[in-house]
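>>> Below are the sequence and a predicted model; questions follow.
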Amino acid sequence: MRDKQHIVSSTFGGLTAVAMILMLGFYFGALHNVALAYEAGSDLEPAAIDEIYADVGEDSIWWEPAIGLTPRGKILLNFLSQADREGLRPSDYLPSTNVMTELPASEAAQPDYDRRLTLGLLRYIAEVRDGRLAARYVDPELSDIPTPTNAADLLKAGLRTSDFGAWLEALPPQTRNYQSLREYLQRYRTLAGIEWPRLNTNENLELGSTNPAIPNIRTRLMILGDYPADDDETTDTFDDALLAAVQRFQARNGLTPDGVIGPETYAALNVSPADIATKIAINLERLRQLPKNLGSRYVIVNIPGFDLRAISDGTERLRMRVIVGQKKRRTPILNDKITGIIFRPTWTVPVRVAREDLLPKIKADVNYLATLDFRVLSSWKQGAPELDPHAVDWQSILPERLPYKFTQKSGPNNALGLVRFTLTNPYDIYLHDTPNKNLFAKTDRAFSSGCVRVADVVALASFVMESSPKWTETSIQEAMNASERQVAKLPVPVPVYITYFTATVNEVGDLNLSKDIYGRDAELMRVLGLGPGD
């Protein structure tokens, strides 16, 4: 992972002192007040700002002594004052003085004040393009950070444009998902002003039920957009229209869409619009951390959404269910690439999995090894001899002192299934098949030890091998059912992004919310100082 100070320095063109303040703030739990760190460092006159004024050839960009704010300065101040549209705080980028109405105390103070505005804009550029530093480093599993934006160079180019306002508007990500989430952020901030009393009932409600809470549930679903706005039904009977609305709400919130209002559905209905707005702001932050160009063909996995999509030239070609890492063995966030496919792979059991999962099963029944085609090697050394499992005193072995290496033969029993998609990360995380197909039917699918199990390996293999005429759906299935292991290298590696988004917008414009299965939302809220409605 790239050094934190290096990121700040390259982004601001040498703002090393500010980087140190940010670092100290992180380690002392004060990243919620990053704005103060920037303000404290704003009188350091970083080289980046000097470059900008030298490039413009003026001592002032936003002020003129006779008129105060220039037209361009007014555009800037109006724009930065609306940074909350992006889920950011305007106060992080604007000096404390009300610059729209007040001039600096003296003419001598104007250049410094002008530079403070420039520093605020530099910070805005860096954060709206790449995300905030605190958000980047709160998760130690964020292993690949795209090259940061050079905010100074970008601003110099922006100051040369004929339409500065349009240039500012183009700074945030322009993707459909980002722009749609931004619209939902404003909508839910508006809804945050509506009274949202807690639904208190322990009774499961379903089609045909009668309950005094049903009119309130109907109204709540109407406000959220799941129940028709022109329906004036007021009875306390659970009818077909309410069933459809409940199922739609459940599907949008990562719940089993059975139409029954039980504990999980009540909990989701009780999440206030203000809290949803905060969730959206967190996910806008994550979208800013993605590379600017994902490529023309790529695969993207959303961990809490339990899904995988294959995209080609902006069109979704595949969507399928996935199984991700359980909470104690989380699937990491990765920007990687698929370089090849192994048909009928073998599996070497990771040490942790061998200690925590395999050893207890062996102690319960040593025949478990033979049943699932495991081999036991005396050690992890190259050429270590194979052992007879029945000759080992398994009951006496402590997990932390387990010396053996376990490998599983290829075939239908193999934990990787019949296909493994090879990635390049150093964590041995990859996409693969599974013999446990039944788990894909579950709504919550966090069962793996970190790798991503995919529901339709034939379709995914066909997509990633599309540039190779040899690999058709038929030849892929033949390789899966052959007697020998086979390795196929991709002619062109396919980027794969393993992401963590708990708020997304689907193709028809619906807001989908997922459970924060790893607690990453809560951690981001903490370090960014976000609360309801922020």
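Looks like it arrived, so ask away.
>>> from here on, contacts and neighbour counts on C-alpha atoms
Will do.
>>> and residue 352, what helix or strand is that in?
Using DSSP states H and E, the secondary-structure element containing residue 352 is helix 351-353.
>>> who touches that helix?
Helix 351-353 is contacted by residues 405, 449 when judged by Cα atoms under 8 Å, 6 or more residues apart in numbering.
>>> put this beside the first:
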Amino acid sequence: MFLRQTSFALAALFVLSGPAFTAPLVTPLQQAVAQAASEDEAIAAFYRARDFAPVWMGEGAEHRRAAFLWALDQADDHGLPTARYDAATIRADFGAARTAATRGALEVAMTKRFLRYAQDVSSGILDPRKVDRTIVLDVPKRDWLEQMTAFTDGDPYAFVQGLWPTSPNYTRLLREKLRLEEMQRAGGWGATVSGGTLVRGSDGEGVVDLRNRLIRMGYLRRSAVSAFDAEMEAAVRAFQIDHGLTPDGQAGGATMTAINVSLDDRMGQILVGLERQRWMNKPLEPRHVLVNLAEQHAYVYDDGKVTFDTVVVVGADTPDRRTPEFSDTMTHMVINPYWHVPRSITVNEYLPALRRGGARHLEVYSRNGRVNRNRINFANYTARNFPFSLKQPPGPRNALGRVKFMFPNQYNIYLHDTPSRNLFARDLRTFSHGCVRVGKPLELAYHLLAPQSDDPKGLFTGYLRTGRESRVNLEQPIGVHIVYWSAWVTPTGRVNYRGDPYGRDVKVLRALQDAGVELDASRS
């Protein structure tokens, strides 16, 4: 079909040639371009629209070619698989192409390379859903026929730079990648720190290694001090804050583990972070909620600035409880919510308790409504044939607490309060069945209601005091983005790292390396 369409297009051009013309309208190069482009529908359509005129060679093409090669020379800075585009081979091929056939094939190959690069740098190298089934982000896509036309008609240098994500998060990660590369070339972070817990007043070889490593990491000014003094304690505390650890100033346990993470491992987190930012390369709502699963923290952004934040508890690290990554829209909140117990929890956790006469805090429902649990012999049912559903009414023991924040989605994930407050004090907060428990739920509710009420706290409290389940719509829906960022840089330049609680970063990094991304930070 493509060959037929291409032939018709070429035939039409040939019809226009004849005695009235001094030269045929179809050159051997155009014919070669048409032949090479016919193997790909989208590329063939692009070239048909321009009568098979080349983009990368001939008069006026030098500027486009130079802009693309310049972009490829920056590809490693973005953590892209440079061998996939192979700028050196492109330069050699242009010098070697002599015949119309080789030039036509090279022309189309260049366009394919360009589209591959444009996709990689603007939307990501990987399909996240193929890396992990719980990464269900909608990656931004572009109409590449339109993009190629824009590239050929406009300033090519401005166009290729416009492909790069403009998020400040992305830009700051790029700078951190360059900093780590410089540090690796300078010898890395030095020896790992051995021994037990080091605290203020400690001395010895372990303290010296700790001092040297903190200096190389940028947490401590250069000195010859061999004792763990107040300055080192402050440096350890700053390190702990940047790594999501309890800032007690003592170097032991989790703190020592984080200090001894290798520079290459941190580089891997930066590369994964860049790819994750490319997956989110789209305009976010002026007001949105961002939940970072790796950090177990949630933020409200207004016009690019954080206006509220809170610790959260997220799904436990089991296949059926890990919180997925996705984006949706928050439309309302429910005050004094009923908890509709999910089927999996009903049959796996509560059915055994029901058989023993327990779980009295739950109401039992059939298709026809609430039933008297005392008339049911729960021993007659298994997880497969259990015909009832369970609900927990509003109250102080309700699993959802006093409020839940709804962004209806197919994964049945939402944010909510909880009566179990003790878990919020932990460094690692992965304990839920998948939903996100909010550390400051009432304050979040007031904050979200503020644009539609002069007294958001009074509005919320009025509903709360009724004890009845009430739905309160948000007059301005709010975007919700559940992400998994284990590396980021704050606007003030503080580099933050977190762990990989679900093992997703390991999968992403392995897939990036399989695609040709190089991890070695010492390469120049």
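Yes, it's here. This one's a predicted model, so the numbers in the text were calculated from it and none came from an experiment.
>>> Mind checking the TM-score on these two?
TM-score for the superposed chains, counting by TM-score structural alignment, normalised by the length of structure 2: 0.84, backed by 479 aligned residues with a Cα RMSD of 2.7 Å.
>>> circling back: buried sites along the helix holding residue 352 of structure 1?
By 16 or more other Cα atoms under 10 Å, the buried positions in helix 351-353 of structure 1 come out as residue 351.
>>> how close does it sit to structure 2?
Its aligned residues in structure 2 lie a mean 1.9 Å from helix 351-353 of structure 1 after superposition (mean Cα distance after the TM-score superposition for structure 1).
>>> what helices or strands is the helix or strand that that helix is followed by leaning on?
Downstream of helix 351-353 of structure 1, the first helix or strand assigned by DSSP H and E is helix 359-364. In this structure, helix 359-364 of structure 1 makes packing contacts with helix 367-371, judged by 3 or more Cα pairs under 8 Å, 6 or more residues apart in numbering; DSSP states H and E.
>>> Sort out which residues of the helix it packs on are buried, please.
Going by 16+ other Cα under 10 Å, helix 367-371 of structure 1 has these buried residues: residue 369.
>>> quick one: it to chain centroid distance?
Between the mean C-alpha location of helix 367-371 of structure 1 and the chain-wide mean there is a distance of 39 Å, by Cα atoms, centre = their mean, to the nearest Å.
>>> Can you name the residues in contact with it?
The contact list for helix 367-371 of structure 1, computed with Cα under 8 Å, 6+ apart, reads 361-362, 375, 389.
>>> what's the most distant pair in those residues?
Across those, no pair lies farther apart than 361 and 375, at 14.5 Å, counting by Cα to Cα.
>>> quick one on the thing from earlier: can I get the contacts of helix 367-371 of structure 1 in a markdown table including distance to residue 240 of structure 1 and neighbour count?
A markdown table is the format used below for the contacts of helix 367-371 of structure 1 (distance: Cα to Cα, whole Å; neighbours: other Cα atoms under 10 Å):
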| residue | distance to residue 240 of structure 1 | neighbour count |
| --- | --- | --- |
| 361 | 48 | 14 |
| 362 | 52 | 16 |
| 375 | 56 | 18 |
| 389 | 59 | 17 |
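>>> before we move on, the earlier item: which residues in structure 2 does the helix holding residue 352 of structure 1 match up with?
With TM-score structural alignment applied, helix 351-353 of structure 1 matches the range 343-345 in structure 2.
>>> any idea how far the residue nearest in space to the middle of structure 1 is from residue 207 of structure 1?
By Cα atoms, centre = their mean, structure 1 has its centre lying nearest to residue 500, at 2.7 Å. Noted for residue 500 of structure 1: a distance of 35 Å to residue 207 of structure 1, by Cα to Cα, to the nearest Å.
>>> show me the contacts for the aligned partner of residue 310 of structure 2 in structure 1.
Using TM-score structural alignment as the criterion, residue 310 of structure 2 maps onto residue 320 of structure 1. Residues in contact with residue 320 of structure 1, defined by Cα under 8 Å, 6+ apart, are 307-309, 454-456.
>>> Filter the residues you listed by whether they're kept in structure 2.
Of these, the ones still in contact in structure 2 (both residues aligned by TM-score structural alignment, their matches' Cα atoms under 8 Å) are 307-309, 454-456.
>>> okay if I get the contacts of residue 320 of structure 1 as a markdown table plus neighbour count and distance to residue 248 of structure 1?
Shown next, in a markdown table, are these (neighbours: other Cα atoms under 10 Å; distance: Cα to Cα, whole Å):
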| residue | neighbour count | distance to residue 248 of structure 1 |
| --- | --- | --- |
| 307 | 19 | 18 |
| 308 | 25 | 21 |
| 309 | 19 | 21 |
| 454 | 26 | 25 |
| 455 | 24 | 23 |
| 456 | 17 | 25 |
